[in-house]
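Visitor: below are the sequence and a predicted model; questions follow.
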Amino acid sequence: MKSVAIIPARYNSSRFPGKPLATIGGVSMVRRVYEIVSSVGLDFVAVATDDSRIYDHVKSWGGEVIMTSENCINGTERVAEAITHLSFDPEFVLNIQGDEPFIKPQQIMQVANALKDPGTGISTLKKKIENEEEFNNQNVVKVVTDTDDFALYFSRSPIPFIRDKSSSISSFHAFYKHLGVYGFKKNILMDIVRLPESILQKIENLEQLCWLENGYLIKVLETDFQSLAVDVPEDLAKAEKYLKN
């Protein structure tokens, strides 16, 4: 069973152009992610990009990189296209975001190992929300799961809703945020990228809602590790501080 990880890296981010090439501690973000992912012992790791600057940068330090189309509308499509360029047929495909420079090897393996279960075609991660600010932040995607840890819904809104206003999230233990690392069985990945945009996906701007609407199960595993995603230039200062600590 061959497992591969693809790191989609786009230069023209609306909120942070050139983000994959931004440096943290003197090392580019995309290289940090690549080296962490490469350390876990998967069969193949590559960056997938549509930009020659990122392509040349990865080549300059000996990394694997695949040039993909400019027409990919999201990272999942870019990962799926990259897979078609491989000379072998992987069974498991991981989509590791290039803006997660502090992702832990344990988290990557957690997502990969979940795919060994015949009943799991898509896997991802969740972490307990620790404060009200995170819970109410629309940029923090929340997730609720069933008793078998399959996703019921993802939302930018606070879910589940706290009806008792005298309570707070500290009164419960069932509030989670979604961490955007995915594992797919290859056949499932190639199926979901062909799906038309769904209503819920369009409303929340969350592609995983399209998968749920079309009946695909998403296994959501809990992690205790707190990572730090870099979304905007202002996050670089936080990342430098995180690295030093």
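Guide: That came through, no problem.
Visitor: make it CA atoms for all contacts and neighbour counts henceforth
Guide: Fine.
Visitor: other residues contacting the helix or strand hosting F184?
Guide: Assigned by DSSP states H and E, F184 belongs to strand 176-185. The contact list for strand 176-185 (C-alpha atoms under 8 Å, 6 or more residues apart in numbering) reads 91-97, 108, 111-112, 115, 121-129, 135, 140-144, 154.
Visitor: would you map the strands across the chain?
Guide: With DSSP state E as the criterion, the chain has strands at 3-9, 23-24, 27-28, 44-49, 65-67, 92-95, 122-128, 142-145, 151-155, 176-185, 219-222.
Visitor: out of those, which is closest to P17?
Guide: Of all the strands of the chain, strand 3-9 sits nearest to P17, with 11.1 Å by C-alpha to C-alpha.
Visitor: presented hereafter is structure B, for comparison with structure A:
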Amino acid sequence: MSVWIVIPARHASTRYPGKPLVDLRGASGQARSLIRRSWDAAMAVPGIDRVVVATDDDRIRDHAQGFGAEVVMTSTACRNGTERCAEAVTRMGLPPDIVVNLQGDAPLTPAWFVEDLVSALRADPGSDVATPVLRCTGAMRADLIADRRAGRVGGTTAVFGQDRRALYFSKEVIPYGGDDVGPGDPSPVFHHVGVYAYRPAALADYSLWGEGRLERLEGLEQLRFLEQGRRILCVEVEARGRQFWELNNPEDVPRIEAMMKAMAQD
């Protein structure tokens, strides 16, 4: 089965304008842009047939082409990364069997997260979408709660049933409870990792539905699938000693840089 990775990136972010071009310094002190690091993460995934950056901004296009990325220009009307992926795939011609949306704000995404995601969707023909979830330690849960109390939109959490089908995603820390969990112990909270694998038919349908009420309230694009009764498979992934965080706010830059240094990641 053929697999493409699309990296949606826009300059006009509400919370952090120009975010894809922000530099991040790794363990050696070398600075590379967020979009470059996301591209590097995509290129490290084995078995991928094509990797493209999808953007509506000339600055991002020129920068990405400068380090050798394939770029597809998309409309400024795209409201989120899934819509941008859908438009990019349409512009690219005959679609692959699976499209992976590796969002441009997740440069710490390990290759095995994507590999596990693609394998799970291949094995489950009843699901339209698959997305990774990472069980939080007590310390990770505390970081998420601290962000919310400080008024920052931090990571997204996911809840799912015994069949691993998603029940809900939220920017609040759900489920409630777990204060008695130690910093290094597993908590009941799952951090949603901002990566998706879609079947092309579901991706094409997504743009036709229009924005959903819950999607608008939470600001989470994946809720549109749930509101339309589509099945999202939550795939639990293992950190294997790696730290993970998404770049949502300017305050996340030093946090991610500290993680890269701790992991000796350049």
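Guide: Thanks, I have the structure now. Note that this is a predicted model, so its numbers are computed, not measured.
Visitor: quick revisit: distance from the strand holding F184 of structure 1 to structure 2 after superposition?
Guide: Once the two are superposed, strand 176-185 of structure 1 sits an average of 0.9 Å from its aligned residues in structure 2 (mean C-alpha distance after the TM-score superposition for structure 1).
Visitor: in structure 2, what stretch matches that strand?
Guide: Residues 190-199 of structure 2 are where strand 176-185 of structure 1 aligns, with TM-score structural alignment as the criterion.
Visitor: kindly report the same for stretch 69-85 of structure 1.
Guide: Counting by TM-score structural alignment, stretch 69-85 of structure 1 corresponds to residues 75-91.
Visitor: and that stretch, which residues are buried?
Guide: Buried residues in stretch 75-91 of structure 2, counted by 16 or more other C-alpha atoms under 10 Å: 78, 81-89.
Visitor: cool, and stretch 129-147 of structure 1?
Guide: Within stretch 129-147 of structure 1, the residues that qualify as buried are 129, 134-135, 140-145, counting by 16+ other C-alpha under 10 Å.
Visitor: for it, measure first residue to last.
Guide: 18 Å (C-alpha to C-alpha, to the nearest Å).
Visitor: save the strands of structure 1 as TSV, and put in distance to D235 of structure 1 too.
Guide: Listed next are the strands of structure 1 as TSV, based on distance: least, C-alpha to C-alpha, whole Å:
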stretch	distance to D235 of structure 1
strand 3-9	17
strand 23-24	10
strand 27-28	14
strand 44-49	22
strand 65-67	26
strand 92-95	22
strand 122-128	20
strand 142-145	21
strand 151-155	23
strand 176-185	17
strand 219-222	25
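Visitor: L236 of structure 1: which of these is closest?
Guide: strand 23-24 (7.0 Å).
Visitor: and the closest one, how far from structure 2 on average?
Guide: Mean for strand 23-24 of structure 1 is 1.5 Å (mean C-alpha distance after the TM-score superposition for structure 1).
Visitor: other residues contacting that strand?
Guide: With C-alpha under 8 Å, 6+ apart, strand 23-24 of structure 1 has contacts from 29, 236, 239-240, 243.
Visitor: farthest residue from the center of structure 2?
Guide: D180 (29.2 Å; C-alpha atoms, centre = their mean).
Visitor: which residues touch it?
Guide: Counting by C-alpha under 8 Å, 6+ apart, there are no residues that D180 of structure 2 touches.
Visitor: sorry, back to before: roughly how far out does the match of stretch 69-85 of structure 1 sit from the chain middle?
Guide: Stretch 75-91 of structure 2 sits 15 Å away from the centroid of its parent chain (C-alpha atoms, centre = their mean, to the nearest Å).
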